[in-house]
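# sequence and predicted model, in that order:
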Amino acid sequence: MSRLLRFIGHRLYTTWATFWFVMPFVLTYPLQWALSRRPQWHRYLHTLNRYWSKLFIRMWGMPVEVVRKHPLPAGQPCVYVANHSSYIDIPLLFKTIPGWLNIMGKSSLAKVPIWGPIFGRAYITVDRDSAISRGRAMVQARRTLEAGRSVVIFPEGAISKTPGQQLEPFKDGAFQLAIAAGVPVVPITMPLNHRFMPDVDGLRVRYSPLAIILHEPIPTTNLTAADALALKQQVYTTIASALRPEAGGIPEPSTWRGPGPQLASPAAPSPQQPELLANRH
């Protein structure tokens, strides 16, 4: 009975969360589409997206812990560098970071029906497997910073395979960009997003507290391209320091059925098997 009640609870909460994500978008879609058509209106589109994010995160009902280790640089654009662990990373960033942001997302986001073209026109999209696309995205990001608009980049390039436990290796672009533009880097850790909506097949939503930590900005004044590697390592260490390994892993799928038959664990290889194992791999 407890398994059935938990299953029903998960389904009801998933329906509630989906409703409050979709309903405001549907109601504001004509306005979002119109604002996305002209670059000079993108500032207002971002403001609308920020209020949309604030609304549905509030309606989801879970507590959100926001930690600001240091005031953000006033009147200066920054490169915000965040770990990537969930589909809700972007809304939480929009909710938390003030000002008119540009964000670099994977090119597949622009292909999502209805919402994708709006995102593709208003923000930066990049195909990580294309050197031309990566170069074009960095040019767009540099122009964004020169116009006084901050940029958000996920340096892992994709959602982590071990969210909450370990970061994927960082790519160099965000740090080369910050140094070239002479703007601060602000590391951001989101240690719990994967507990709410993990990167899995299908839709899996679980009521779970969220947290976002904005670390102290790291200035890039007087740094050169040769310092990009050290800057990358400093940011990696900073973001990783605020992960919460005890909250690592993703929530299991819910089911109303009882546990199925246990599969036998594979036998440990014997000392006589190394050649066979090598051939299998």
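Great, that's in hand.
# CA only for contacts and neighbour counts going forward, please
OK.
# and the lengthiest helix in the chain, what other elements does it pack with?
Assignment by DSSP state H gives helix 2-36 as the longest helix of the chain. Counting contacts by 3 or more CA pairs under 8 Å, 6 or more residues apart in numbering; DSSP states H and E, helix 2-36 packs against helix 42-60, helix 115-122.
# closest one to His70 among those helices?
helix 42-60 (22.1 Å; CA to CA).
# work out the gap between that closest one and the centre of the chain.
Centroid separation for helix 42-60 versus its chain: 16 Å, with CA atoms, centre = their mean, to the nearest Å.
# where does His84 sit: helix, strand or coil?
What DSSP: H, G, I helix; E, B strand; the rest coil gives for His84 is coil.
# tell me the spacing between it and Leu223.
His84 sits at a distance of 26 Å from Leu223 (criterion: CA to CA, to the nearest Å).
# between the two, who's got more neighbours?
His84 (28 against 15; other CA atoms under 10 Å).
# which one is the more buried one nearest to, not counting chain neighbours?
Using CA to CA, 6 or more residues apart in numbering and skipping the chain neighbours, the partner closest in space to His84 is Ile159 (4.9 Å).
# I figured that neighbour hits Ser86, correct?
Yes. In this structure, Ile159 is within contact of Ser86 by CA atoms under 8 Å, at 6.6 Å.
# common neighbours of those two, please.
Asp199 (CA atoms under 8 Å, 6 or more residues apart in numbering).
# in the longest helix of the chain, what's buried?
Residues 7, 10-11, 14, 17, 20-21, 25, 32-33, 35-36 are the ones in helix 2-36 that count as buried (16 or more other CA atoms under 10 Å).
# run a quick neighbour tally on Lys232.
21.
# let me fix that: Pro71
Neighbours of Pro71 (other CA under 10 Å): 10.
# what separation do you get for Arg195 and Pro30?
Taken as CA to CA, the span from Arg195 to Pro30 is 33 Å.
# one more structure, for comparison:
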Amino acid sequence: MIRATLLYLFTGLFILVLAPPAIAWSLVTRSDSLLYSLARACIRTGGWICGIRVRVTGRENIPSARTCVFLSNHQGNIDGPVLLHALPLNWAALIKREMMRLPVLSLVLERAGFVPIERRNPKQAHAGIDEGVRRLAAGKPFLAFPEGTRSRDGRLGPFKKGVFVMAIKAGAPIVPVTILGSSSILPPGRYGVRPGEVRVVIHDPIETAHLGLEDRDALIAETRRAIASALPADG
């Protein structure tokens, strides 16, 4: 409980004190690099406070000359920060629209190119996917959790189709990612943070440039197999 309290206090102060000047800097320079540098510094310090270690394998599988879509399983509340630390690219993400109601943080997400999605409104969800396609075409990497929500038992849930449509339309390769161990550190519905190790496995990219929307289901199945290949046999 003490670790969690220190983490939340540190993160809150970090956002309130450093985020506003970083947002202003991004407006002046039209660059989001400082936002990402500060976010990664916050994550590293938060991980040190909580005794969280991140072990990454497969960074060499990230395309070096092309933008891509990272698709990961979703085990716990720290998955997003863990992947920002583990993946060297300044990716944006498809996020729940409710996150844009958070003061200060919503401005950070907006300046970093994150795209809010209203999942219960198909028209707005399609508009969010189209915006993601435009940003991918402009060179912005993306991250998404195709399950759409955190797994309660570590097993892969059904995959949503929208992000695969986005990758196909943009012709961007999908890089499957597997997270292991995050559910035991900060499980869904829990406040306390436990020390431990999170493993991140980055798999070979899956090309989409030759695919059409009729290939969507096969692409989903291939991505699912890649992510599942690093999970325990019963996960």
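Here it is on my side, so go on. Remember, it's a predicted structure, so these values are computed and weren't measured experimentally.
# TM-score for this pair?
Remark: TM-score between the superposed chains equals 0.88 [TM-score structural alignment, normalised by the length of the second structure]; 234 aligned residues with a CA RMSD of 2.3 Å.
# what angle do the longest helix of the first structure and helix 42-60 make?
160 degrees (axes from the mean of the first three to the mean of the last three CA atoms, to 10 degrees).
# which residue in the second structure lines up with Leu203 of the first structure?
Using TM-score structural alignment, the equivalent of Leu203 of the first structure in the second structure is Tyr191.
# and the longest helix of the first structure with helix 115-122, angle?
40 degrees.
# contacts only, for Ile206 of the second structure.
By CA under 8 Å, 6+ apart, Ile206 of the second structure lies in contact with 173-176, 223.
# Throw these into TSV and include distance to Asp217 of the second structure and neighbour count, thanks.
Output for the contacts of Ile206 of the second structure, formatted as TSV (distance: CA to CA, whole Å; neighbours: other CA atoms under 10 Å):
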residue	distance to Asp217 of the second structure	neighbour count
Pro173	16	21
Ile174	14	27
Val175	16	23
Pro176	15	26
Thr223	10	24
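# what is the nearest of the residues you listed to Gly80 of the second structure?
Once CA to CA is applied, the member of the contacts of Ile206 of the second structure that ends up nearest Gly80 of the second structure is Pro176, at 14.6 Å.
# which residues sit in contact with the residue mapped onto the residue nearest to His84 of the first structure from the second structure?
Structural alignment places Ile159 of the first structure opposite Arg150 in the second structure (criterion: TM-score structural alignment). By CA under 8 Å, 6+ apart, Arg150 of the second structure lies in contact with 74-77, 188.
# tell me which of the residues you listed you also see in the first structure.
Checking these against the first structure (both residues aligned by TM-score structural alignment, their matches' CA atoms under 8 Å), the contacts still present are 74-76, 188.
# one step back: ok, the match of Leu203 of the first structure touching Ala4?
Yes. Assessed by CA under 8 Å, Tyr191 of the second structure is found in contact with Ala4 at 7.0 Å.
# Lys171 of the first structure falls within a strand, correct?
No. Per three-state DSSP, Lys171 of the first structure lies outside any strand segment and is coil.
# how close does the aligned residue in the second structure for Arg134 of the first structure get to Val108 of the second structure?
Counting by TM-score structural alignment, Arg134 of the first structure corresponds to Ala125 in the second structure. For Ala125 of the second structure, the distance to Val108 of the second structure equals 21 Å [CA to CA].
# looking at these two, which is more packed in?
Each of Ala125 of the second structure and Val108 has its neighbours counted (other CA under 10 Å); Val108 has more, 22 against 17.
# now Thr57 of the second structure: closest residue in space, sequence neighbours ignored.
Val201 is the one closest to Thr57 of the second structure (CA to CA, 6+ apart), at 5.1 Å.
# mind checking which helix or strand the one you found is in?
Val201 of the second structure is part of strand 196-202 when elements are defined by DSSP states H and E.
# how close does that strand sit to the first structure?
Strand 196-202 of the second structure, aligned to the first structure and superposed, deviates on average by 1.2 Å (mean CA distance after the TM-score superposition for the first structure).
# how far off centre is that strand?
Using CA atoms, centre = their mean, the offset of strand 196-202 of the second structure from its chain centre is 14 Å.
# which residues sit against it?
Outside strand 196-202 of the second structure, the residues that reach it (CA under 8 Å, 6+ apart) are 51-59, 61-62, 83, 86, 175-182, 185, 230.
# which SSE is immediately downstream of that strand?
helix 216-228.
# can you check which part of the first structure that next one sits on?
Going by TM-score structural alignment, helix 216-228 of the second structure sits over residues 228-240 in the first structure.
# gap between Leu6 of the second structure and Val17 of the second structure?
16 Å.
# let me fix that, I meant to ask about Pro176 of the second structure.
Counting by CA to CA, the gap from Pro176 of the second structure to Val17 of the second structure is 35 Å.
# Arg152 of the second structure now?
34 Å.
# show me where the stretch 51-200 of the first structure has strands.
64-68, 79-82, 101-106, 124-126, 150-153, 185-189 (DSSP state E, counting those that start in this stretch).
# tell me what the shortest one is packed against?
The one in question is strand 124-126 of the first structure. strand 101-106, helix 131-146.
# what residue of the first structure takes the place of Pro63 of the second structure?
Looks like Pro63 of the second structure aligns to Pro73 there (TM-score structural alignment).
# for that match, which non-adjacent residue is spatially closest?
Pro217 (7.6 Å).
# now do the same contact list for that neighbour.
By CA under 8 Å, 6+ apart, the neighbours of Pro217 of the first structure are 70, 72-73, 184-187.
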